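> Please find the sequence and the predicted model below.
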Amino acid sequence: MTATKTCAICGKPVPPRPENRSYPFCSDRCRLIDLSKWLGEEYRIPGPRAGDGADQPPAPGAEEDEPS
């Protein structure tokens, strides 16, 4: 027995991949709604934003030398 998958957007049953070009969504409409949410930044991945400088090393000379 296979589990019936449901569409993440509308909750309707999703036909299997061979007969559904919009898989894992139930239709092109739901696929496009999901895409627009990504493009509109409604979905976010936790963590610092790319390009905020948090992952870059400090500038040369910015670190203080420890006394010897």
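On my side now, so go ahead. Numbers count the residues shown, from 1 in each chain.

> switch to C-alpha atoms for all contacts and neighbour counts from now on
OK.

> all helices for the chain, in order.
Taking DSSP state H, the helices of the chain run over residues 28-39.

> next up, a second structure to put side by side with the first:
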Amino acid sequence: MPKSSVTPTLNCPTCKKPIEWSNKFPFKPFCSERCKLIDLGEWASEGHKIPGESVYDDVLSDDLDPNKPRH
């Protein structure tokens, strides 16, 4: 089967600029380091969130209670 010569494209998640999925864009799926850092900042400031109920850290979890019976 011959290999396709069409390079896939996608839109940068931050600025929506179309980019090729190739080595010309080392920050893929972002078009640039700037867009990558903007997205990271959104996650860090909780601008982006994954929907669902909050889950406590293991340190706060009831299963670590030494007085609670184990299964």
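Cool, got the structure. Source: prediction; values computed, not measured.

> Any idea what the TM-score is?
Between these two chains, after superposing, the TM-score reads 0.64 (TM-score structural alignment, normalised by the length of the first structure); 60 aligned residues with a CA RMSD of 2.7 Å.

> Leaving out the residues flanking it, which one is nearest to K37 of the first structure?
Leaving aside its chain neighbours, K37 of the first structure sits nearest to Y43 (6.3 Å; criterion: CA to CA, 6 or more residues apart in numbering).

> can you check K36 of the second structure too?
The shortest distance from K36 of the second structure to any residue that is not its chain neighbour, by CA to CA, 6+ apart, is 5.7 Å, and that residue is F30.

> and the one you found, how far is that from K16 of the second structure?
The spacing between F30 of the second structure and K16 of the second structure, counted by CA to CA, to the nearest Å, is 9 Å.

> So which of the two has more stuff around it?
In this view F30 of the second structure and K16 are compared by other CA atoms under 10 Å, and F30 has more residues nearby, 24 against 12.

> show me what contacts whatever residue of the first structure lines up with that one?
Correspondence of F30 of the second structure to the first structure, assessed by TM-score structural alignment: F25. Going by CA atoms under 8 Å, 6 or more residues apart in numbering, F25 of the first structure touches T6, C7, A8, I9, V14, R31.

> Narrow the residues you listed to just the buried residues.
Among the contacts of F25 of the first structure, those classed as buried by neighbour count (16 or more other CA atoms under 10 Å) are C7, V14, R31.

> mind putting the residues you listed in a markdown table, distance to L39 of the first structure included?
Below are those laid out as a markdown table (distance: CA to CA, whole Å):
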| residue | distance to L39 of the first structure |
| --- | --- |
| C7 | 19 |
| V14 | 23 |
| R31 | 12 |
